[in-house]
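A.B. asks: I'll drop the sequence and a predicted model, then ask my questions.
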Amino acid sequence: MTLRVLAAGPLLSVQDPGRPGLRRFGVSAAGPMDPPAMQLANALSHNPDTAAVLEFAGLGGRFHVTRPALVAVTGGDCDLRIDDRPIAAGESHRLMPGETLFIGALRDAVWGYLGIAGGIVSPPVLGARSTHLRSGLGGLGGRRLIEGDVLPLGPAADALPPLRAATPRVSSGAGPVRIVLGPQHQRFASEVLARLLNESFTVSSQRDRMAMVLDGPRLPAIEGHDIVSDGTVPGAIQVPGSGQPIVLMAEAQTTGGYPKIATVIGADLARLAQMPTGSALRFAAVTRDQAEEIWIAHRRFLRGLRDDLQTVPDGAPDTAYLLSCDLVGLFAADEILAPVLPPNSPPGPT
């Protein structure tokens, strides 16, 4: 029971929830760039949240399976087909041996997920299957997947029904990206903090699973940009000597020597990760207590999304089901995104 990669999109890798609890040993958690989208891919595939999926950037690729399997693609809308038959993202479909699953370019998103019933059962490393590309841990040899790779699948029941989400997108909503001021925000003058909160930034092309550099107003520190290295977390906004903020992501290093002006709250970090290169954004400050309340509401929304999954009819769909589908979006003309991850362009946090 295997999944074969016939063609691989950028940064295609195995991901599961990651390796929490090891940062004190210098091992970052890794895991998905968009955890809610990964959880939805697993839910649609009748998997637990802990199952491993495939994550890709911008473009998915082509895949075969050696046994019948339910598959689901989440993260954003895209050209999605089994052989020549268009199918919808955000719901699960039966993929049979001999058929080809094609995942095209994501529209208005960067990170996509392919869930498969039974999950991917590559050997766990330090308690997880997640690939940490920077350090070569997990997944398949610690690297991105390429054409010809074969991945083992876990067992799954034969009669699992296809599912779809009642809510079409997993989102923390629109509006500013919410932040909590960071442990070194005192190193920035009040007018610089006002610049952070009142001016617009743009997602630059310098981005990967480790970090994202933002273009926009410079954020100079009062006493320079070198500090004694201390702990970092995904979402931390470091400011190096260039004054350009760097937002740490899933593969963030565990310590850093640049001052941290703020931290993106957990409920908004996936939304930031999904913003295509060139997107404009603004920040809004919240208190730690407010961030915790937002997180509780966010988790409640995600639980409700899984609880409200609907069964998709096998065979010819009935009228009620067709009326509930976004057929215009499904058959919209394909869009090819500009490259979102330039090769060999690490953002360079410390």
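C.D. replies: Received it, and whenever you're ready, just let me know what you need. Numbering: from 1, shown residues only.
A.B. asks: can we go C-alpha only for contacts and neighbour counts from here?
C.D. replies: Fine.
A.B. asks: ok, now which ones touch the nearest residue to residue 22 once chain neighbours are set aside?
C.D. replies: Excluding the flanking residues, the one nearest residue 22 by CA to CA, 6 or more residues apart in numbering is residue 28, at 6.6 Å. Residue 28 is in contact with 19-20, 22, 250-254, counting by CA atoms under 8 Å, 6 or more residues apart in numbering.
A.B. asks: from residue 137, how far out is residue 28?
C.D. replies: 10 Å (CA to CA, to the nearest Å).
A.B. asks: and the helices in the stretch 51-200 of the chain?
C.D. replies: For the stretch 51-200 of the chain, the helices defined by DSSP state H, counting those that start in this stretch cover 190-198.
A.B. asks: residue ranges of the strands in it, please?
C.D. replies: Assigned by DSSP state E, counting those that start in this stretch, the stretch 51-200 of the chain shows strands spanning 53-57, 59-65, 69-74, 77-82, 85-86, 92-95, 101-107, 111-116, 150-152, 163-164, 177-181.
A.B. asks: using the three-state scheme, assign residue 5.
C.D. replies: strand (DSSP: H, G, I helix; E, B strand; the rest coil).
A.B. asks: what do you get for residue 47?
C.D. replies: Classified using three-state DSSP, residue 47 is coil.
A.B. asks: against that first model, consider the following:
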Amino acid sequence: MITILETSALNTVQDLGRPGYRNLGVGSSGVMDPVALQVGNILLANQPGDACIELQTYPFVLRFETATSFTVTGIDADITLDGRPVLPWSVETAAAGQVVRVGPPRKGARGYVCVAGGIDVPVVLGSRSTQLRGGFGGMDGRPLEAGDTLTITADSTLVSGYGACPPSAIMDDVGDSSDGRVINLRAIPATDYALFTPESHERLWTAEWRITPQSNRVGYRLSGEALRLHHPIELRSYGIVPGIVQVPPAGEPIVQLADANTAGGYPRIATVIEADLWRLGQARIGARIRFHECSHQQGVAAMEPIRSYLDNLRMMVTHYRKSAQRRNGAKPGDKA
């Protein structure tokens, strides 16, 4: 059991989302940074789809009512366990009654509190993710509040003392922004790309776009010089998935994200590839992003470094946990 002691707005229970219902008007939801959640679940030997707490606002404080192992991924921040500093992206074991505090991030935007066995809230349409707009999933379809209690799936295997390198530390960035102040994203020209002027095409790929305060889990609104169509056009509504870059009449793009609408009608100029959505999910309000054109084949191939990173981490964790069990005298066949 977990008790929330302090939280700000918009912190929610999330997992990898609920695909398969967009045709019924139900978005996928899920974490904004799926790589960070997968890392947390691998570190704790959880199932890939186990739920976590996604943090968007800080500080966040919780108390463990039962002993459990946990990790905080996604961000670089000051994290303490009963006042003792602990490292992000590493596994720690908390005793019953101990308190974890997560401070504002120095790097990244969204943190993921993962616990051994995962957060146990009701499954709705195949997922535990919170759908704030629909008011379902997670904790009664709403953000977490101080005083909330969350059940965690029991796991008698308490192992700690290891961690992961953040993906940003080992995966090559896109583009040439060595100062780290620009987030580079690969994108594929979308269905309506040819409807935009050549000047808009060039602007899309060369300009730096700023994420405005009018941004959230639904989508990031970007500010910059307007993108223009050859002539005004009205489109029939079409299905939307995270990553699509739409251009409203004012000409400033919107990138659809985890809580994306299921349908829309603005012209589509590009789509951020799946392999880079985690980078966008960790972008802060006010950050600048730059799009880099790539092909469909390049977008598919870009997933391979992520799969390799996660596979290597999974192998390391399995080896470490088995070694720890042997040191602790566990019997063969016990859960690793």
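C.D. replies: Done, it's in. All figures in this text were calculated on a predicted structure; none of them were measured in a lab.
A.B. asks: once they're superposed, tell me the TM-score.
C.D. replies: Superposed pair, TM-score by TM-score structural alignment, normalised by the length of structure 2: 0.88. Supporting alignment: 312 aligned residues with a CA RMSD of 1.9 Å.
A.B. asks: can you report how many residues lie near the nearest residue to residue 30 of structure 2 once chain neighbours are set aside?
C.D. replies: Excluding the flanking residues, the one nearest residue 30 of structure 2 by CA to CA, 6+ apart is residue 17, at 3.7 Å. Here the number of neighbours of residue 17 of structure 2 (other CA atoms under 10 Å) works out to 24.
A.B. asks: can you confirm residue 41 of structure 2 is in a helix?
C.D. replies: Yes. With three-state DSSP as the criterion, residue 41 of structure 2 is located in a helix.
A.B. asks: the residue nearest to it when sequence neighbours are not counted: how many residues sit nearby?
C.D. replies: Using CA to CA, 6+ apart and skipping the chain neighbours, the partner closest in space to residue 41 of structure 2 is residue 48 (6.1 Å). Residue 48 of structure 2 has 15 neighbours, counted by other CA under 10 Å.
A.B. asks: which residues touch residue 48 of structure 2?
C.D. replies: 38, 41-42.
A.B. asks: wait, which of those residues is closest to residue 325 of structure 2?
C.D. replies: residue 42 (16.9 Å; CA to CA).
A.B. asks: tell me, how many residues neighbour that closest one?
C.D. replies: 22.
A.B. asks: quickly find the element holding residue 297 of structure 1.
C.D. replies: helix 288-307 (DSSP states H and E).
A.B. asks: mind giving me the packing neighbours of the next helix or strand after that helix?
C.D. replies: Using DSSP H and E, the helix or strand that directly follows helix 288-307 of structure 1 along the chain is strand 310-311. If contacts are counted by 3 or more CA pairs under 8 Å, 6 or more residues apart in numbering; DSSP states H and E, strand 310-311 of structure 1 sits against strand 163-164.
A.B. asks: in terms of helices and strands, where is the aligned partner of residue 259 of structure 2 in structure 1?
C.D. replies: Counting by TM-score structural alignment, residue 259 of structure 2 lines up with residue 251 in structure 1. For residue 251 of structure 1, there is no host helix or strand (DSSP H and E).
A.B. asks: how close does residue 251 of structure 1 get to residue 87 of structure 1?
C.D. replies: 32 Å.
A.B. asks: give me the more crowded residue out of those two.
C.D. replies: Applying other CA under 10 Å to residue 251 of structure 1 and residue 87 shows that residue 251 carries more neighbours, namely 25 against 20.
A.B. asks: circling back to that earlier point, in structure 2, what range does the helix holding residue 297 of structure 1 match?
C.D. replies: If you align by TM-score structural alignment, helix 288-307 of structure 1 falls on residues 296-315 of structure 2.
A.B. asks: spit out the contact partners of residue 329 of structure 1.
C.D. replies: By CA under 8 Å, 6+ apart, the neighbours of residue 329 of structure 1 are residue 77.
A.B. asks: for it, pull up the helix or strand it's in.
C.D. replies: helix 327-330.
A.B. asks: which stretch of structure 2 lines up against that helix?
C.D. replies: The alignment places helix 327-330 of structure 1 over no residues of structure 2 (TM-score structural alignment).
A.B. asks: now the strands of the stretch 51-200 of structure 1 in JSON lines, with mean neighbour count and distance to residue 239 of structure 1?
C.D. replies: Converted to JSON lines, these look like this (neighbours: other CA atoms under 10 Å; distance: least, CA to CA, whole Å):
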{"stretch": "strand 53-57", "mean neighbour count": "28", "distance to residue 239 of structure 1": "25"}
{"stretch": "strand 59-65", "mean neighbour count": "23", "distance to residue 239 of structure 1": "31"}
{"stretch": "strand 69-74", "mean neighbour count": "28", "distance to residue 239 of structure 1": "32"}
{"stretch": "strand 77-82", "mean neighbour count": "23", "distance to residue 239 of structure 1": "33"}
{"stretch": "strand 85-86", "mean neighbour count": "11", "distance to residue 239 of structure 1": "45"}
{"stretch": "strand 92-95", "mean neighbour count": "24", "distance to residue 239 of structure 1": "42"}
{"stretch": "strand 101-107", "mean neighbour count": "23", "distance to residue 239 of structure 1": "30"}
{"stretch": "strand 111-116", "mean neighbour count": "29", "distance to residue 239 of structure 1": "25"}
{"stretch": "strand 150-152", "mean neighbour count": "18", "distance to residue 239 of structure 1": "39"}
{"stretch": "strand 163-164", "mean neighbour count": "22", "distance to residue 239 of structure 1": "41"}
{"stretch": "strand 177-181", "mean neighbour count": "22", "distance to residue 239 of structure 1": "13"}
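A.B. asks: alright, that wraps it up for me.
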